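Asks: Everything below, folded, please.
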Amino acid sequence: MFLLTDRDDVWLKLIDPSDAQAIFSCIDRSRDHLRAWLPFVDGTKSVDDTLSFIKSVQEQYGRNDGIQTGIWTKDGLQGIIGFHAVDWVNRKTSLGYWLSADAVGNGYMTAACRALTTFAFDYYQLNRVEVRAAEDNHASRAIPQRLGFREEGILHEVEWLYDHFVDHVVYAMMAGDWAPERRQGSTVVANR
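Replies: Now for the predicted structure:
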């Protein structure tokens, strides 16, 4: 399954084992960049570690608990975006994402977040999508801000990042607030 974004040069594809080398290479070439904000980087030492991650996200998909997708361009894999989990009772989810260092600043993540937010509301029929970002991670925080998510507050010392705690800023979008101008034609489920 592919999710088409509002851009012709960026698309999302469900992660599968054939993506293991591309994902590992993307992480490996961006270790310092990713390690500043993501706790999984040091534990990703080989393609086998990436295959374990892929197995877990395939199980997540099999449980109907969300999706994890690669962010692709003509130059290959640029990063990952997906749902941490889906709370079907309360009709909500949260987005998690990362982008390789050499892909930052091209608008890929904004297009990907717009596509998955639209997917959450239109396909899953959820009511709430959250994004949580480290308070000092201004690049990550800019994505939900750019898309019109509402800042709801700060969770103090909520994540252990190698040797210290970090605070997270919580952003949320409700289905009723996801207006057509925010969608910009994103998220068509298709085979490519």
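
Asks: alpha carbons only for contacts and neighbour counts from here, please
Replies: Noted.

Asks: give me the element residue 25 is part of.
Replies: helix 20-28 (DSSP states H and E).

Asks: Please generate a structure for the following sequence too, so the two can be compared:
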Amino acid sequence: MTTTAPFPTLETPRLLLREITADDAPALLAIHGDAEHMKWFGTEPLTELAQAQTLVETFAGWRRQANPGTRWGLVRRAAPEAGLIGSCGLFAWNRSWRKCTLGYELAPQACGQGLMLEALQAVLAWGHESMQLHRIEAQVHEDNRASRALLARLGFAEEGRLREVAWWGGRPHDLLMLARLAGDAGAGAR
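Replies: Here you go, the predicted model:
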């Protein structure tokens, strides 16, 4: 994966997973600025458009790093002009260890429809195939029941607790470590 390679656009039955652009900053602000909905994301809520623009640049920068990643913007195939409804991605790629980390978020109005399950099935398959990943990790707050259930459906196994590994909202948080190995990939078809 290099900056000269074209962005890996993916399609699912209902979604187009595409590159996040500067035009997506207002949608990212709406999603990441919703403090209640994003309470488990691991960062402080965004409050200004400039912060969302920086987030767009951060995601684009992942593809230029020594341990790169890819972040996809999610839009509905039936109405791409309606804009971004979330994002997901693989980052912190350790090529020699054949592993990386998974992250994702969805706009509140898009939750509960199986859209992130659909998106992540495509992303995980792409990661195992195109990045040759053996292990994909996810760190989740134990109170984030929806995310834990989603990861379980995708074949992730809970491996333990990372004590006070994250800091947001003015205090430290424990996170659960979950992982999916290439051999576990069939579990995500449920």
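
Asks: TM-score of the superposed pair?
Replies: TM-score of the superposed chains, computed with TM-score structural alignment, normalised by the length of structure 2, equals 0.85; 178 aligned residues with a C-alpha RMSD of 1.9 Å.

Asks: ok, back up a step: what are the contacting residues of the helix holding residue 25 of structure 1?
Replies: 34, 41, 44, 46-47, 50-51, 54, 76-79, 100 (C-alpha atoms under 8 Å, 6 or more residues apart in numbering).

Asks: Please, where are all the helices along structure 2?
Replies: 25-32, 49-61, 115-130, 145-153 (DSSP state H).

Asks: looking at those helices, which is buried most?
Replies: helix 25-32 (a mean of 22; mean count of other C-alpha atoms under 10 Å).

Asks: which part of structure 1 lines up with that helix?
Replies: With TM-score structural alignment applied, helix 25-32 of structure 2 matches the range 20-27 in structure 1.

Asks: Next, format the helices of structure 2 as CSV and append distance to residue 69 of structure 2.
Replies: Output for the helices of structure 2, formatted as CSV (distance: least, C-alpha to C-alpha, whole Å):
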stretch, distance to residue 69 of structure 2
helix 25-32, 18
helix 49-61, 8
helix 115-130, 10
helix 145-153, 19
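
Asks: wait, which of the ones you listed is closest to residue 7 of structure 2?
Replies: Distance to residue 7 of structure 2, taken as C-alpha to C-alpha, is lowest for helix 49-61 among those, at 10.0 Å.

Asks: now the strands for structure 2?
Replies: Using DSSP state E, the strands of structure 2 run over residues 10-11, 15-19, 70-76, 86-94, 99-106, 135-140, 157-168, 171-181.

Asks: Just say which of those is most tucked in.
Replies: Sorting the strands of structure 2 by mean neighbours (by mean count of other C-alpha under 10 Å), the first place falls to strand 70-76, with a mean of 24.

Asks: Now do that one: everything it contacts.
Replies: By C-alpha under 8 Å, 6+ apart, strand 70-76 of structure 2 touches 9, 14-20, 59-60, 62-63, 82-91, 119.

Asks: one step back: of all the helices of structure 2, which lies closest to residue 161 of structure 2?
Replies: helix 145-153 (13.2 Å).

Asks: Mean deviation, that closest one versus structure 1?
Replies: Following the fit onto structure 1, the mean deviation recorded for helix 145-153 of structure 2 is 0.8 Å by mean C-alpha distance after the TM-score superposition for structure 1.

Asks: between that helix and helix 115-130, how many degrees?
Replies: Orientation of helix 145-153 of structure 2 against helix 115-130 (axes from the mean of the first three to the mean of the last three C-alpha atoms, to 10 degrees) gives an angle of 40 degrees.

Asks: in structure 1, what residues pair with helix 145-153 of structure 2?
Replies: Counting by TM-score structural alignment, helix 145-153 of structure 2 sits on residues 138-146 of structure 1.
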